[in-house]
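1. Pasting the sequence and the predicted coordinates here, then a few questions.
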Amino acid sequence: MAKQVDVVIIGAGAAGLMCAAQAGKRGRSVLVVDHGKKPGRKILISGGGKCNFTNYDVTANNFVCQNPHFVKSALSQYSQWEFIGMVAEHGITYEERDHGQLFCLDSAKDIVAMLLKECDMPNIMQQYQVEVAEIEKTSTGFRLLLNTEWVECQSLVVATGGLSMPKLGATPFGYQIAEQFGLKRVTTCAGLVPFTLHKEDKAAFEPLSGIAIPVRAETEDGTSFSENLLFTHRGLSGPVVLQVSSYWQPGQKVTIDLLPSESLPEVLDAMRDKHPNQSLKTALSRLLPKRFVEALIERGDIKDKPLKQFNPKELAALGDYFHQWPIAPNGTEGYRTAEVTLGGVDTDELSSKTMEAKQVSGLYFVGEVMDVSGWLGGYNFQWAWSSGYVAGMNC
């Protein structure tokens, strides 16, 4: 005889636990299963162990999705303010960092503990190290083989996450479930991920590893972000690179304004008036890291000579170069270091109001498994809370 519950949730991450808590509060009997040993693994390592759990400023514009309107309903049903209220209710102290990002003052463990406390009800059960061996549709819902036990439920919620950070146990299982039930998928790739460089660029910039520069970076589709660029042993990283990586396509170049708050021709013109014999290298080293300037000279990208030898046309060309520095990434570091997965279950297959599959009654998808990816800054967690809440209120 199969065990009976109202709701089975596959995945004990941010979205899955949020969904369980809401369904439990409605009096539903809930079983949360996960193939890992413990809940909230991605939460625990996020934000350097401090968990950037949401942002003061959340709109649909902060998400990458083939249907940009899809996120609006869930974000309005459960906004950042509701989650901040829950955090405060549990006595968790937090701080605001740049761009409205909110982090735990103490530890990401506080967020996991809060979610587990919210799920601490007699009608919510959790099981770990569970293999979901089979899923069948029945006339009343679903039948699942969990390890060696059959369980029947009315509603099935898929909260399996994406493919990013495979060390934490990421798998394509959620996409396989979608496929089994005939739901379309948007092609997946790594998002919020560092760039790797072509051989010559890597050789030139690898020695600069650890140097950061505040820049504005723009992709070929016109999307731009202003943040720090970080040189690494493998290529380019830092917040600005992670952000633009979600809008970059292989083979495209990224244009970087290395001096977003200056007009280089004007600055060099003024420097030339005061110190005409000063070299370009010395002048640029007042504005940018010296080692970076030296690397550009060594590559022959710019020519070092006294400022007095530059005519207006050459100064304008320097301005074009530094304000529109072109870099063509070789690729990305992939899912290994990606913070999120782009693509996933096609949102056209789902109700934006409930997260239920339009063609499969009782089947829900929440969080990163679907084609919704947030910017860096707490937006992916907010999507987990919002989509998890909405599914929990309906499953």
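-> Yep, it's here. Numbers count the residues shown, from 1 in each chain.

2. Could you use CA atoms for every contact and neighbour count after this?
-> OK.

3. Just the buried positions in stretch 323-335, please.
-> 323, 324, 325, 328, 329, 330, 331, 332, 333, 334, 335 (16 or more other CA atoms under 10 Å).

4. and what of stretch 18-35?
-> 18-25, 28-35.

5. what about it, how long is it end to end?
-> 18 Å (CA to CA, to the nearest Å).

6. now for the strand ranked longest in the chain, which elements pack on it?
-> In terms of residue count, the longest strand belonging to the chain (DSSP state E) is strand 149-158. Identification of packing neighbours for strand 149-158 by 3 or more CA pairs under 8 Å, 6 or more residues apart in numbering; DSSP states H and E yields strand 3-10, strand 142-146, strand 363-365.

7. Got another one to weigh against that:
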Amino acid sequence: MTQPFDAIILGAGAAGLMCAIEAGKRGRRVAVLELADRPGKKILISGGGRCNFTNIHCRPENFLSANPHFAKSALARYTPEHFLALIKKHNIAYHEKTLGQLFCDHSSRQILDMLLAECADAGVEIIVGTRTEQVEHAGRFTLCTSKGIFNSPALAVATGGLSIPKMGATSFGYDIARQFGINIVPTRPALVPLTLSSEDCTKLRDLTGVSTEVIASIGRQRFREKLLITHRGLSGPAILQISSYWTRSKSLELDLAPEKQLFTPMLSTSAGRDATRAASLLRDTMPQRLADRLITLAAPASWTNHAIQQLETKFHRWPVTPSGTEGYDKAEVTAGGIDTNELSSTTMECKRIPGLYFIGEVVDVTGHLGGFNFQWAWASGAAAGRSL
């Protein structure tokens, strides 16, 4: 038997559940089909288990897209304050961490339970463990699945990107887009650790786990946060942020001592002009082992005023050429995706295929680290849910 609904949503993640809530509140009969055996698996692991559910400083500039203006409409109509109203309605305790990031005081489970409660109140039917095998369109959408046949005039694709495949990520959303001839901006891992060449790794491998504050930059993009040395390269918030803007063969620069003059004391005297003195000054800024290693790598042949000034410049513009990334396995999100030129920025509906919507990570809108990707999920899901 075919099961008819007013709207079908593929994916019970953040965007899919928000979309279902908004559509259900408008009296629509909504089914959410989820491949995994339970909804919201990425919500549960986010933010170290405490879910960085939004950022109070959310602005369009916090998002990367081939069309930087596309996200403005949805973000303006569903803001962090709207989501906070939902948080407060359900009496979920939260706190601000750094740079406007909001986390649950207790568990990310609270966010998922809140969304599921809102779905239940709106009469949404969530069907887990459902593999969609075929999508057909002839005026209405017909989905042949492992749980039967579903039929609806509206279909919202909220299947996510390719990041963290062990959590069930697949290319299914992109496959649907290709089926309907919808353009896809090439995808790549984003918010992902960067790898270094074996030669560069050898220089730093015994410093694995060492962290320091830096400014990582590519062109006009600059992020001041922590850098972490790993056994394969570099990670930490600063690196994850800049990775979304990195492409192969590009270099990035690290300011290893933001807003500090490191070696100025060496210019005022002829004594103590050597690597030992330089390392001693550097230790005031970063961990000792890292300071000693970097001086070893960068020490000039002679300690003239000019050489010391060049050393100062290098520590504020230290060049790094990654060999690659840790890939989708370690990426927090997927950059690229459904071309926003194909979608209405107001409703997320396909311009050429009425009734077909794409929301969340599957779309070519990628947020910075710090709650922005959740805010895009809430905003794009709400935009579609109010239109289904």
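-> Ah, there it is. On a predicted model such as this, the values are computed, not experimentally measured, just so you know.

8. is it possible to export the helices and strands packed on strand 149-158 of the first structure to a markdown table including mean neighbour count and distance to residue 88 of the first structure?
-> Formatted as a markdown table, those follow (neighbours: other CA atoms under 10 Å; distance: least, CA to CA, whole Å):
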| stretch | mean neighbour count | distance to residue 88 of the first structure |
| --- | --- | --- |
| strand 3-10 | 22 | 26 |
| strand 142-146 | 19 | 36 |
| strand 363-365 | 27 | 28 |
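
9. Output those in JSON lines; the columns should cover distance to residue 392 of the first structure.
-> Compiled in JSON lines, these are given as follows (distance: least, CA to CA, whole Å):
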{"stretch": "strand 3-10", "distance to residue 392 of the first structure": "9"}
{"stretch": "strand 142-146", "distance to residue 392 of the first structure": "17"}
{"stretch": "strand 363-365", "distance to residue 392 of the first structure": "9"}
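
10. closest to residue 89 of the first structure out of the ones you listed?
-> strand 3-10 (25.3 Å; CA to CA).

11. Which strands and helices lie in contact with the closest one?
-> Packed against strand 3-10 of the first structure, as judged by 3+ CA pairs under 8 Å, 6+ apart, are the following elements: helix 14-25, strand 30-34, strand 149-158.

12. Now render those as JSON lines, adding distance to residue 103 of the first structure.
-> Putting these into JSON lines (distance: least, CA to CA, whole Å) gives the following:
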{"stretch": "helix 14-25", "distance to residue 103 of the first structure": "15"}
{"stretch": "strand 30-34", "distance to residue 103 of the first structure": "26"}
{"stretch": "strand 149-158", "distance to residue 103 of the first structure": "27"}
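
13. wait, which of those is closest to residue 71 of the first structure?
-> Here helix 14-25 is closest among those (CA to CA), at 14.4 Å.

14. Next, the mean deviation of the closest one compared to the second structure.
-> For helix 14-25 of the first structure, the mean deviation from the second structure after alignment is 0.4 Å (mean CA distance after the TM-score superposition for the first structure).

15. How far off centre is that helix?
-> How far helix 14-25 of the first structure lies from its chain's middle: 21 Å, per CA atoms, centre = their mean, to the nearest Å.

16. cool, stretch 282-292 of the second structure as well?
-> 31 Å.

17. Specify, as a residue range, where it falls in the first structure.
-> Per the alignment by TM-score structural alignment, stretch 282-292 of the second structure matches residues 284-294 in the first structure.

18. what does the matching stretch rub up against?
-> With contact meaning CA atoms under 8 Å, 6 or more residues apart in numbering, stretch 284-294 of the first structure is reached by 205, 208, 211, 213, 259, 281.

19. related to what we said a few turns ago, of the helices and strands packed on strand 149-158 of the first structure, which is nearest residue 53 of the first structure?
-> strand 363-365 (20.4 Å).

20. The second structure: matching residues for the following helix or strand past that closest one?
-> As assigned by DSSP states H and E, the chain's next helix or strand after strand 363-365 of the first structure is strand 373-374. Aligned by TM-score structural alignment, strand 373-374 of the first structure falls on residues 366-367 of the second structure.

21. Next, the mean deviation of the matching stretch compared to the first structure.
-> Taken over the aligned residues, the distance from stretch 366-367 of the second structure to the first structure averages 0.3 Å (mean CA distance after the TM-score superposition for the first structure).

22. Within the helices and strands, which one has residue 378 of the second structure?
-> Per DSSP H and E: residue 378 of the second structure is located in helix 372-385.

23. about what we covered before: which one of the buried residues of stretch 18-35 of the first structure is nearest residue 250 of the first structure?
-> Using CA to CA, the buried residues of stretch 18-35 of the first structure come closest to residue 250 of the first structure at residue 35, 33.2 Å.
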